[in-house]
Each structure stands twice: as structure tokens, then as C-alpha cells.
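# Sequence plus the predicted model coming up.
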Amino acid sequence: MSTRSKGSLVWKVLISVALVVVILMIVAEFGLRWYISDSMKKQLVADSGSQASAQSVADASISFGPTPLLLSALTKNIPSVDIDTPSTLNISEGNPPSVVGTPAAQLQISDLDTADPNNPIAGHLVVHTQLPEKYLLAQIQLAMAQQQASQGNDIASQLMANFVRVTDVQANGEKGTIDVTFTDGAANLSIRPTSRDGSVTFEAENAQLFGFNLPQQATAAITDALDKQAANAGGNLSVDEIRVQNDILDIAFSGNDVPLSEAQQQR
């Protein structure tokens, strides 16, 4: 066999070995991505505070950035993780309504520390969640029912409960307000959300019902309900931005060194 033939054979063997190694690495990469994604889902489900929240995580999609996870397995750090959890909201009309489940949310994680596989920590976490109009309406109606129940069952309270009823909520993207309708159009109240120093507040503009100013208790119950839902959605995270879009209220939160278990509970 000539030297040229031997050299050609060596190159063919080397190329074949290299191809096998590349194929094995690709298979291992895909397998590792599936394994880590499945493990993260199971961990998040275990950390969920409710059955509906657990179902949302179970149906979530998890993706990783371009950095090979084979390298991340050695460094114990995943540079990028995106988790998209669908809405599991189930709202039943009633007086008051029933709300079960959680809104949709998108989690963007940078530098996920996996040194402790039972407690991965996000170096930086950004959460976007969308609160639909029907969800806002139900939460406001629940808050109004609780506020009216605390006032007693006297005639004045019963009359107020019958006349001051929230019957519709619309997210107005053009004005940047949440428009609340009372008693099928008898009055309207616009609420403007603002974020400042990591927190959010809802400011109610004046409204009248049958020519009289709405009771302070009514507007306070509504703004307090929205404050509570925004706080529950973000937990200990800071509010970066809150935007009223048509049909939804979009809120963005962020935080540093956040345990992944807390990120799920804050949903």
C-alpha cells in the first residue's frame, strides 16, 4: 500500500471518528436538555402552592440559550433559561364570582446556579405576567363583596350594595387606564397604574353615580384589590414596568439571586 493510500485511510478514519464524536455530543446535548427541562418542571411542580399552579408548570415550555448544556454541567451554571407558563384561569360568574388558577407568565432567567440541584438560584430573573380583563373584574367584584360584607346588613348598606355594583372592566391601551363600569353603565371610573421605586400604585379618578360622588369605600376597595393582585403576582420582586394594553394588564418584575422555588411561589 502506498504512503498516499495509507495517509488517505488515516484521514478517513479520523473523519469518521470525529463524526461519531459530534453525533454523540449532539445526542448527549439533546438528552441533557430534555433531562434538565424535565427535572426543572418536577421541581417547580413540587414547589407549587396549588393544584392549578402545578398544572400551569406541568404544561410550561422550557428552553435554553445557545450555550451547550454539556459545558453548563461542568460549570454548574446555565447562562439562559426561558420558562413560558400558560394561563390556567377558570372564572365562574356569581355573586361573588369564583376564581381558580393562575394567569399566564413568562420567566427569563440569566445565570442559573445549579450547584445545589435541589435549590437552583437565578442570578437575575425577569417575570412578565398578563392579567386579563375578566380576571381583573372578578378580583374587583370579590373585593367589593368583602368590603360590603364588613359594613353590615342594614338598609343603607343593602341599598349601596345593590346600586354600587361593578359590572364591567376594560383595559384601555390608548388611555393607559383600567376603566371600571358600575351598575351596567350608571357610572364609570378610570384607574391609572403607575410604577415607582419598584412598587406599583393605582390612582382612581373621580366618578359620579346618579350625580353623586362614588363613596370613598368603593374606590378604595377597587384600588386595594388591584394593588393586592399586583403584589401577589410579583411577590418579593421589584416592579420594573406596568402597562395597560387592550384587554390585559401587563406587569414586568425582576430580582437578583432568586431561588427558583420562590419564583414559582410568586406566581
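That came through, no problem. Predicted model, so just to flag it, every value in this text is computed and none were measured.
# From here on, just use CA atoms for contacts and neighbour counts.
Fine.
# in the stretch 151-267 of the chain, which spans are strands?
Along the stretch 151-267 of the chain, counting by DSSP state E, counting those that start in this stretch, strands occupy 166-172, 177-182, 187-196, 199-204, 208-209, 212-213, 238-245, 248-259.
# Correct me if wrong: residue 169 contacts residue 183.
No - assessed by C-alpha atoms under 8 Å, residue 169 is found out of contact with residue 183, at 11.7 Å.
# Between these two, which is the more surrounded one?
Neighbours of residue 169 and residue 183, each counted by other C-alpha atoms under 10 Å, are more numerous for residue 169; the result is 23 against 15.
# Contacts only, for the closest residue to that one other than its chain neighbours.
Closest residue in space to residue 169, ignoring its immediate chain neighbours: residue 180 at 4.7 Å, by C-alpha to C-alpha, 6 or more residues apart in numbering. Counting by C-alpha atoms under 8 Å, 6 or more residues apart in numbering, residue 180 touches 166-170, 188-191.
# Second structure for comparison follows:
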Amino acid sequence: MAAKKSAASTAWKVFLGVFLTVIAVALLAEFGLRWFLSSQMTKQFAAHSVSHTEGDGATGADPASEESAKPDVSFGAFPLTLGMLTGEIPQMHISTPSTLSIKDGVISGQPAAEVDVKGMKLSKEPVARELVTTASLPEEFLLATIQRGIAQQSGYDALGDVVITEIATNSASESVDIDFAGGLFKLTLVPEARDGQLTFTATSSKVLAWELPEEVTQQISSALTAGMQSQLAGQSDLRFDDITVLDGELKMTLSGRNINLNEMGQQYGELGAAVQENTPDA
């Protein structure tokens, strides 16, 4: 009887030892994989961001460096190792700092953003099953965007700088105030996310005591809408869910399903490249 108990005790100890060893190896693999992917994506995101800023020749008050451009990357509570076996990253949160730089109306780098992804397919075409992102767009970014839009619509590059000289966001009225020709006249727009689309509605438009022609306000609204769509959504099916007007910036939240990061706007170009370079061929 004693021999049987001793054998059973020994077997249990062996089983427990093997089990704990497997758990330890699994935990080490999980933490190692998280560290490796996070580190690689962070470095490559920063490198892409800096190279694009330098390549465009734009400089800002704080030029982007690889250290300042590094995002924060995390992978949620679901085991990353199990997800990798199924061919996708289960969860991912990326907080990107602003690397925005503007010179002579040329936008390079990107505003700050928070990106939440569920089900990132591991392939050279990174596709997110679900994606939600919130971008912070400062006034200087809005000004450069609308100046560029006006210049493109008119066919005269300098016209945007001459016509629109200042943009101010007003949290109290939840509006965007646009100054023309150094304040000679003003246009007030209210941004809204409606049925997944971004709209800007004019609530006030005056030249001294006269109302601006409707076609002028429509042109300004269209230029700003098109610029935001290109910068944030690109060719993807991202929907505009919410727009919050703060003093000094706009916060825009977009979401979508089965989103190819390579088809998203310029805002997320570095993100797509960083994910793509750290995934195996499909």
C-alpha cells in the first residue's frame, strides 16, 4: 500500500513539474512575442514617420526624431501566441504621438491618434476585422488642409494662402471659425458626423454686413471635407462616427470592418507599413 502511495505521489509530482514547466515556457513565449512585435513595430513606425517628414522637406517647431515619433503598442488580454497560430493578431492598441510638420502649406508627418484593432490578419495586406481610431487635428493642420483644397480647386497654388488666413476651433459654440483675407470676412462652420459621412454646415458667413454667396461657402465646406476624408479615411470604408470640437483642435472618431490599412488615409500610412513589415507572407 505504501509503495502504491509513493508511486502515485511521484507521478503527481512529475505531472505537476511538467505542467508548471509548460506554463512557464508558454508565459515566456507570450511575453517574448509581445515584446518583440511591440519593439519592432515601434521602431519601424518611427523610422517611416521620420523618413517621410525629412523627404517632404517640411519642418515644424519640433522636428520629428525616431525617439519622439515612437508610438505605444499593446496587444490586449487575449493570448497573442494563440492568435498567431490562427493567423491574426487578436487585439492591438496603438497610441501614436504627433509628428505633424507643415511648411509652405505642405503637410508631412501626422497628428496624434489612438487606434484600436481587433483581428489583424497576418499578411502582406494587413486587414483589420474591426478598427476604431480617434485622431486629434490641430488648427494649423486644418488651415493647411483647407488652403491646399482651395488651391487645388482654383488651380492657383498661392490662392489658398491669400484667401484663408486663419482657422480657430471654438468648443463653446462647437464650431470652426475661418478668417478670410486677414479677418476681412468670416465663415463659421459646424462639423458633424452624419450617416458615417463628414459634413461641415455654414451657420454664419459675412463680408462686413453682407452674406457670402452660397457657392463660396459650399466650396470652402467641400475643400475641408475632402481634405479630412483623404487624410483620415483614404480609399477605405471607414465611417465618421463622432466629431468633438475642442479649443485648438478637432477630435474625429472613425470606425470600420475589414479595413485594409494600406487603403487608409495618409494619417495612417506609417501604421500600415509597420504592420506589413512585421508579418509573414500569406
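Now that the structure is in, tell me what you want to look at. Small disclaimer: the values here were computed from a predicted structure and weren't measured.
# what's the TM-score here?
TM-score of the superposed chains, computed with TM-score structural alignment, normalised by the length of structure 1, equals 0.75; 252 aligned residues with a C-alpha RMSD of 3.8 Å.
# Quick one: map the residue nearest to residue 169 of structure 1 onto structure 2.
In structure 2, the residue matched to residue 180 of structure 1 (TM-score structural alignment) is residue 178.
# Against residue 132 of structure 2, how distant is its match?
For residue 178 of structure 2, the distance to residue 132 of structure 2 equals 29 Å [C-alpha to C-alpha, to the nearest Å].
# Equivalent analysis for residue 71 of structure 2, please.
Per C-alpha to C-alpha, residue 71 of structure 2 is found 17 Å from residue 132 of structure 2.
# So between the two, which is more surrounded?
Between residue 71 of structure 2 and residue 132, counting by other C-alpha under 10 Å, residue 71 is the more crowded of the two (25 against 20).
# Could you find the closest non-adjacent residue to that one?
In space, and not counting its chain neighbours, residue 71 of structure 2 is closest to residue 96: 4.4 Å by C-alpha to C-alpha, 6+ apart.
# residues contacting the alignment partner in structure 1 of the one you found?
When structure 1 is aligned by TM-score structural alignment, the residue opposite residue 96 of structure 2 is residue 85. Contact analysis of residue 85 of structure 1 by C-alpha under 8 Å, 6+ apart lists 56-57, 59-61, 104-106.
# circling back to that earlier point, out of the strands of the stretch 151-267 of structure 1, the one nearest residue 36 of structure 1 is which?
Among the strands of the stretch 151-267 of structure 1, strand 248-259 comes nearest to residue 36 of structure 1, with 16.3 Å by C-alpha to C-alpha.
# What lines up with residue 228 of structure 2 in structure 1?
Match for residue 228 of structure 2 (TM-score structural alignment): residue 230.
# Enumerate every residue touching the corresponding residue of structure 2 for residue 190 of structure 1.
Residue pairing (TM-score structural alignment): residue 190 of structure 1 is matched to residue 188 of structure 2. Residue 188 of structure 2 sits next to 175-178, 202-205 when contact means C-alpha under 8 Å, 6+ apart.
# mind putting those in CSV, distance to residue 242 of structure 2 included?
Below are these laid out as CSV (distance: C-alpha to C-alpha, whole Å):
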residue, distance to residue 242 of structure 2
175, 14
176, 15
177, 19
178, 21
202, 18
203, 19
204, 22
205, 25
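# PyMOL command to pick out the buried ones of those residues?
Here is the PyMOL command that selects the buried residues among these (16 or more other C-alpha atoms under 10 Å):
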select buried, resi 175+176+177+178+202+205
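# Looking at the contacts of residue 188 of structure 2, which is nearest residue 158 of structure 2?
If you rank these by distance to residue 158 of structure 2 using C-alpha to C-alpha, residue 178 comes first, at 17.5 Å.
# how about the helices in structure 1?
Assignment of helices within structure 1 using DSSP state H yields the ranges 3-47, 51-58, 69-75, 133-149, 155-163, 216-234, 260-265.
# out of the ones you listed, which comes closest to residue 111 of structure 1?
Of all the helices of structure 1, helix 69-75 sits nearest to residue 111 of structure 1, with 10.1 Å by C-alpha to C-alpha.
# tell me what that closest one is packed against?
Judged by 3 or more C-alpha pairs under 8 Å, 6 or more residues apart in numbering; DSSP states H and E, helix 69-75 of structure 1 is in contact with helix 3-47, strand 77-85.
# dump the residue contacts of residue 259 of structure 2.
The neighbours of residue 259 of structure 2, taking C-alpha under 8 Å, 6+ apart as the test, are 127-131, 236-238.
# lining up those residues with structure 1, which overlap?
Retained in structure 1 by both residues aligned by TM-score structural alignment, their matches' C-alpha atoms under 8 Å are the following of these: 127-131.
# Would you convert those into TSV that also reports neighbour count and distance to residue 161 of structure 2?
Shown next, in TSV, are these (neighbours: other C-alpha atoms under 10 Å; distance: C-alpha to C-alpha, whole Å):
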residue	neighbour count	distance to residue 161 of structure 2
127	25	38
128	25	38
129	17	41
130	16	39
131	24	35
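# what about the nearest residue to residue 256 of structure 2 once chain neighbours are set aside, how many residues close to it?
Nearest residue to residue 256 of structure 2 in three dimensions, chain neighbours excluded: residue 238, at 4.7 Å (C-alpha to C-alpha, 6+ apart). By the measure other C-alpha under 10 Å, the count of residues near residue 238 of structure 2 is 26.
# surely residue 238 of structure 2 meets residue 254?
Yes - Residue 238 of structure 2 lies in contact with residue 254 (C-alpha under 8 Å); the separation is 6.0 Å.
# Identify the residue of structure 2 aligned to residue 105 of structure 1.
Counting by TM-score structural alignment, residue 105 of structure 1 lines up with residue 113 in structure 2.
# what's the spacing between that match and residue 93 of structure 2?
Residue 113 of structure 2 sits at a distance of 11 Å from residue 93 of structure 2 (criterion: C-alpha to C-alpha).
# more crowded one of the two?
Between residue 113 of structure 2 and residue 93, counted using other C-alpha under 10 Å, residue 113 has the larger neighbour count: 21 against 18.
# Compute the distance between the residue lying closest to the more buried one once chain neighbours are set aside and residue 98 of structure 2, please.
Among residues not flanking residue 113 of structure 2 along the chain, residue 135 sits closest, at 4.2 Å (C-alpha to C-alpha, 6+ apart). Look at residue 135 of structure 2 and residue 98 of structure 2: by C-alpha to C-alpha, they are 10 Å apart.
# Residues that sit against both of the two, list them.
111-113.
# Can you flag which of the kept ones among the contacts of residue 259 of structure 2 belong to strands?
If you go by DSSP state E, these have 127-131 in strands.
# Next, count neighbours for the residue lying closest to residue 157 of structure 2 once chain neighbours are set aside.
Closest residue in space to residue 157 of structure 2, ignoring its immediate chain neighbours: residue 151 at 4.8 Å, by C-alpha to C-alpha, 6+ apart. When neighbours are defined as other C-alpha under 10 Å, residue 151 of structure 2 has 18 of them.
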